[in-house]
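# Sequence isn't available, so here's the structure alone:
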């Protein structure tokens, strides 16, 4: 089927944490025979910071970041689509696209795909006049890249016909073990952009840990950290293209995952970094959030911490042999249960069922049956 997807960017990860999610899932759907067209705006200098050429498994349409640009792109998509997708947080004309795609005259299945569902639901709860209150009920389906039962219930409460999480995963052809580099060598590494609802947690779980362990080396990569005050044992890398992510993950004794605040509150929202770092063979330490055990087993496949003191204790106690043991188990688990091939098969069954019946149905996946909305 023809799937037309409006998202932030497929070809650039610059200020675009969802890039590898889009790539992994849409590539896997293309391998199942779906025809993918990805529409992205020319905005935020992403085209100047491409880290991927147009892939052979998708047609990429870069439209001007203007009112006329998105309207022409949507007209193009509506003429051909079997499935029309509007992702959250494109960054320009989001509200306009949300409205227009939800109400477009087309036989296509219309999907709102939220790549930051906990934050979206909290924003809607705080803003009674938010446009999504009237828009969400018009979509045929809401998909999210995490959130579990709290997100499902939250979206149904605001009128979604149905909500189904499609979790992040690993593309083993993109993230895999490589040789380490002294450029990124450290005892603990963190890769993530500076975001308002994550910065305080980075302060706690990463920078406070560095203060507690002055004899250990720390490295932080991602955009926005240049003017952030940091302990002297923290080295900044700046924006890191996806082509260097494997090397980054393989060069530190351990990699730290830090969820954004809303994702930690809702739980069941493993970021892409969890799967990508494990796929590259990294030893993972993560902040604590509900549902981690559904993806990786604590103390056997991942180390879990509820405070800087606990992160510091993990780092202080970690030996290369223990780190390798944890990393190997995590990679095996991810490859067995959490690749984008797994996720794409779930989406493929879902789309075929919806297009075949055009009625609200449930789906059965790895995390149990999700009942249809009434």
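Arrived safely, thanks for sending. None of the values given here were measured: they were computed from a predicted structure.

# Please count neighbours and contacts with C-alpha atoms only from this point.
Noted.

# Helix, strand, or coil at the residue of the chain most remote from its centre?
Distance to the chain centre peaks in the chain at residue 215, reaching 33.1 Å (criterion: CA atoms, centre = their mean). Following DSSP: H, G, I helix; E, B strand; the rest coil, residue 215 is assigned to coil.

# putting a second one here so we can go through both:
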């Protein structure tokens, strides 16, 4: 079968957690004998930020870990007819512009040759349902949502048994224990700044306990503003910046 996936970015995991799961799923499909094709928009926010911070070298960890994966860029001048002419399954991630969601749905209406799924890994179906209602999903066969609460929200909107839970998970080809356990030290936390939505939790359940226990703490992630960096420094936590996802297992192993 041929699977076509429209993502925000395959190549960049800069503040883009879905990339981790997507890469593993696509590689598993390939290993099962399926053909995969990936499309991402030109100028994607995640990729633009990665290149701005780290240049082309920032892409090296992805290419080293996933040499079999590649993506094709598209924009509003791109036509999807040839792209989807021989597709069996098409999945459109919610982090795409509404025109992309609508255009692919229209192709599904006109051709009817492929199964079309909407992949939702965000909370806005619950927190901002109007944002989802503004998307034209009328030609989509089903919704793949990353949790039961989201599925319930879609079912309330009339999707019934066409809404399914698809939990995100770790790529076990990449995330596995080291062959030999080495020296381990301190504590590590990997996560991006959440626009203040979890500041209190980080301070209560991570920073204070680590300092009280005298455990060295390394923090990885992006979008930490000056006040957040000051808070980390106040708890003697070391801020390490962006960590490419393929290098997470080696950091955890330490």
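Here it is on my side, so go on. Predicted model only: the values in this text are computed from it and were never measured.

# Not counting sequence-adjacent ones, nearest residue to the residue farthest from the centre of the first structure?
Closest residue to residue 215 of the first structure apart from its sequence neighbours, by CA to CA, 6 or more residues apart in numbering: residue 233 at 7.7 Å.

# And residue 136 of the second structure, by the same measure?
Using CA to CA, 6+ apart and skipping residues adjacent in sequence, the residue nearest residue 136 of the second structure is residue 102, 5.3 Å away.

# Mind telling me what element the aligned partner of that neighbour in the first structure is part of?
Aligned counterpart of residue 102 of the second structure in the first structure: residue 99 (TM-score structural alignment). Taking DSSP states H and E as the criterion, residue 99 of the first structure maps to helix 94-102.

# Show me what that helix is packed against.
Secondary-structure packing of helix 94-102 of the first structure (3 or more CA pairs under 8 Å, 6 or more residues apart in numbering; DSSP states H and E): strand 83-87, strand 109-114, helix 132-135.

# and the residue nearest to residue 215 of the first structure, how many neighbours does it have?
Here the number of neighbours of residue 233 of the first structure (other CA atoms under 10 Å) works out to 16.

# In contact with the equivalent of residue 23 of the second structure over in the first structure: list those residues for me.
In the first structure, the residue paired with residue 23 of the second structure according to TM-score structural alignment is residue 23. Applying CA atoms under 8 Å, 6 or more residues apart in numbering, we find residue 23 of the first structure in contact with residue 10.

# Please report how far residue 23 of the first structure lies from residue 341 of the first structure.
When distance is defined by CA to CA, to the nearest Å, residue 23 of the first structure is 12 Å away from residue 341 of the first structure.

# check contacts around the residue nearest to residue 215 of the first structure.
By CA under 8 Å, 6+ apart, residue 233 of the first structure lies in contact with 210, 214, 215, 216, 217, 218.

# Among those residues, the buried ones, what's the PyMOL command?
Restricted to buried positions by 16 or more other CA atoms under 10 Å, the PyMOL selection for the contacts of residue 233 of the first structure reads:
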select buried, resi 210+216+217+218
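
# Can you show me the helices along the stretch 151-254 of the second structure?
199-202, 208-213, 226-234, 248-252 (DSSP state H, counting those that start in this stretch).

# okay if I get these as CSV plus distance to residue 113 of the second structure?
As requested, the helices of the stretch 151-254 of the second structure are arranged in CSV below (distance: least, CA to CA, whole Å):
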stretch, distance to residue 113 of the second structure
helix 199-202, 47
helix 208-213, 55
helix 226-234, 50
helix 248-252, 40
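
# Of all those, which one is nearest residue 72 of the second structure?
Closest to residue 72 of the second structure of these, according to CA to CA: helix 248-252, at 25.9 Å.

# hang on, the earlier thing: buried sites along the helix holding residue 99 of the first structure?
Buried, per 16+ other CA under 10 Å, within helix 94-102 of the first structure: 94, 95, 97, 98, 99, 101, 102.

# Stretch 121-139 of the second structure too?
For stretch 121-139 of the second structure, by 16+ other CA under 10 Å, it's 121, 122, 125, 126, 132, 136, 137, 139.

# Check stretch 25-41 of the second structure too.
Here stretch 25-41 of the second structure shows 25, 26, 27, 30, 35, 36, 37, 38, 39, 40, 41 as buried, counting by 16+ other CA under 10 Å.

# what's in contact with it?
Counting by CA under 8 Å, 6+ apart, residues outside stretch 25-41 of the second structure touching it are 1-10, 68-75, 171.

# residues contacting whatever residue of the first structure lines up with residue 119 of the second structure?
Residue 119 of the second structure maps onto residue 113 in the first structure when the alignment is built from TM-score structural alignment. Residue 113 of the first structure makes contact with 85, 86, 87, 88, 142, 143, 144, 145 under the criterion CA under 8 Å, 6+ apart.

# so which of those persist in the second structure?
Mapping the contacts of residue 113 of the first structure onto the second structure (both residues aligned by TM-score structural alignment, their matches' CA atoms under 8 Å) leaves 85, 86, 87, 88, 142, 143, 144 still in contact.

# Leaving out chain neighbours, which residue sits closest to the third one?
Leaving aside its chain neighbours, residue 87 of the first structure sits nearest to residue 113 (4.6 Å; criterion: CA to CA, 6+ apart).

# how close does that neighbour sit to residue 334 of the first structure?
23 Å.

# try residue 15 of the first structure
Following CA to CA, the distance that separates residue 15 of the first structure from residue 334 of the first structure is 26 Å.

# likewise residue 198 of the first structure?
25 Å.

# cool, residue 262 of the first structure as well?
Counting by CA to CA - residue 262 of the first structure and residue 334 of the first structure are separated by 24 Å.

# same thing with residue 114 of the first structure?
Taken as CA to CA, the span from residue 114 of the first structure to residue 334 of the first structure is 23 Å.

# what do you get for residue 231 of the first structure?
Distance, residue 231 of the first structure to residue 334 of the first structure, using CA to CA: 34 Å.
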